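[1] sequence and predicted structure, then a few things I'm wondering about:
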Amino acid sequence: MKYRIIDTETCDFDSGIVEIASIDLNDTEINYNSQQSHFVNPQKPISINAMAIHHITNEMVELSPLIEDVIDAYKGADYLVAHNAEFDKRMMPEMNAPFICTLKLARRLWPELESHSNQYLRYALELDVHVPEGLHAHRALYDCVVTASLFKRIKDDSGWSDTEMLEITNQPSLLSKLRFGKYKGMTFTEVKKENAGYLTWLLGQPDLDPDVKFSINYWMEKKYE
């Protein structure tokens, strides 16, 4: 089974890939010989906010190929794996494999963690990461290598099947804490113990965020000793 861990860096949050990279995980082993990356001409200016994150400038990509010219090199895997896969899937041309989201898997597997960003998980889980020299966080290949190590840990610790990982990917994210209201910052478990009626009330509110609704139902149903 070939899982292709993939990452993109972009002009902004709406469109325009400026860099794409991948590395493969064959069943349970990371294949470091498979890593690849390309600068991409986005045919639009890179926003200052984006440059401040990934440090890729317009001059660095102006002579690079278009995404259509390189995307075939990233096809051919059984699954594509990305951290916050909804973003990368939205940015990329249509691919020929389903996406697995390590962000959603990590939120489900380790709900107690303060953050589920790639770099936080790298250090919180003490991942065995061998990042490329000369790169830094928020460069596509660097992030791919971190995500590959994270995905390997998720597979090892969870025992989830591919079908189960796809199901979690296609569900709303599981949150551990409320991010608003009078119980902001408290875990759903704490609120459940202190005032379960508040969570029930929230479920009845119109336009409730899908992640919050999913999380309330999950933690209300979960049994504790």
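    Here it is on my side, so go on. Numbers count the residues shown, from 1 in each chain.
[2] only C-alpha atoms for contact and neighbour calcs from this point on.
    Will do.
[3] checking my notes, Ile30 in a strand, right?
    Yes: counting by DSSP: H, G, I helix; E, B strand; the rest coil, Ile30 is found in a strand.
[4] list the contacts for the residue lying closest to it once chain neighbours are set aside?
    What sits nearest to Ile30 in space, not counting adjacent residues and going by CA to CA, 6 or more residues apart in numbering, is Asp24, at 6.1 Å. By CA atoms under 8 Å, 6 or more residues apart in numbering, the contact list for Asp24 reads Lys2, Tyr3, Arg4, Ile5, Ile30, Asn31, Tyr32, Ser34, Gln35, Ala148.
[5] kindly recompute the last result at 7 Å.
    If you count contacts by CA atoms under 7 Å, 6 or more residues apart in numbering, Asp24 has them with Lys2, Tyr3, Arg4, Ile5, Ile30, Asn31, Ser34, Gln35.
[6] mind checking the SS state of it?
    Per three-state DSSP, Asp24 ends up strand.
[7] presented hereafter is structure B, for comparison with structure A:
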Amino acid sequence: MTFRVIDTETCGLDAGVVEIASLDLSDAGISNVMSDLVNPGRPIGLDAMAIHHITEEMVAISNEETLLSSLKFGKYRGQTLAQIALQDPDYLHWLLANLRDLSADLRYSLNFYLNGA
């Protein structure tokens, strides 16, 4: 049996998530570890920062696209985009052509790796 453990860090007692983390726990051990920072759209309380050490700068939104290194979903989950572009570029082309809700960062990253960067 596998259990998924999920943890969040917040801005303080009034909510506002700044980090989401999870892992899968089974008899085989720990797998599928992930952690993502989230811009809460509100200030992070000093008391909260003292506990989790996540600062405003760490969650600041940038207008520049971010180059992602791996997929977090699908049949190649956890593999690097560079590896997938070499082994199965048709899959990345399929993602670009068929998934309408790709984030700007993922769309940018797929194009980056497919165009031989």
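    Looks like it came in fine. Treat the numbers as computed from the prediction; the structure is a model and nothing was measured.
[8] about what we covered before: from the contacts of Asp24 of structure 1, list the buried ones, please.
    Lys2, Tyr3, Arg4, Ile5, Ile30, Gln35 (16 or more other CA atoms under 10 Å).
[9] now the strand or helix carrying the fourth one: how far from the chain's centre is it?
    I take that to be Ile5 of structure 1. Taking DSSP states H and E as the criterion, Ile5 of structure 1 maps to strand 2-10. Distance of strand 2-10 of structure 1 from the chain centroid (CA atoms, centre = their mean, to the nearest Å) equals 10 Å.
[10] what helices or strands is it leaning on?
    In terms of contacts (3 or more CA pairs under 7 Å, 6 or more residues apart in numbering; DSSP states H and E), strand 2-10 of structure 1 is packed against strand 17-26, strand 79-82, helix 140-158.
[11] let's go with 8 Å and repeat that
    On a contact count with 3 or more CA pairs under 8 Å, 6 or more residues apart in numbering; DSSP states H and E, strand 2-10 of structure 1 meets strand 17-26, strand 79-82, helix 85-91, helix 140-158.
[12] report the angle between that strand and helix 140-158.
    140 degrees (axes from the mean of the first three to the mean of the last three CA atoms, to 10 degrees).
[13] isn't Ser22 of structure 2 up against Arg4?
    Yes: assessed by CA atoms under 8 Å, Ser22 of structure 2 is found in contact with Arg4 at 6.7 Å.
[14] between those two, which one's more packed in?
    The neighbour count for Ser22 of structure 2 versus Arg4, taken as other CA atoms under 10 Å, is higher for Ser22 (16 against 13).
[15] quick one: contacts for that one?
    Arg4, Val5, Ile6, Asp7, Asn32, Val33, Met34, Ser35.
[16] now which of the residues you listed would you call buried?
    Buried among those by 16+ other CA under 10 Å: none.
[17] turn these into a markdown table, including distance to Ser62 of structure 2 and secondary structure.
    Output for the contacts of Ser22 of structure 2, formatted as a markdown table (distance: CA to CA, whole Å; DSSP: H, G, I helix; E, B strand; the rest coil):
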| residue | distance to Ser62 of structure 2 | secondary structure |
| --- | --- | --- |
| Arg4 | 31 | strand |
| Val5 | 29 | strand |
| Ile6 | 26 | strand |
| Asp7 | 25 | strand |
| Asn32 | 27 | strand |
| Val33 | 25 | strand |
| Met34 | 21 | strand |
| Ser35 | 19 | strand |
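[18] the helix or strand containing Met220 of structure 1 against structure 2, how far on average?
    Assigned by DSSP H and E, Met220 of structure 1 falls within helix 210-221. Mean deviation of helix 210-221 of structure 1 relative to structure 2 after superposition (mean CA distance after the TM-score superposition for structure 1): 1.3 Å.
[19] tell me which residues in that helix are buried?
    Applying 16+ other CA under 10 Å to helix 210-221 of structure 1 flags Val212, Lys213, Phe214, Ser215, Ile216, Trp219, Met220 as buried.
[20] and the fourth one, what's its match in structure 2?
    When you say that, I think you mean Ser215 of structure 1. Correspondence of Ser215 of structure 1 to structure 2, assessed by TM-score structural alignment: Ser109.
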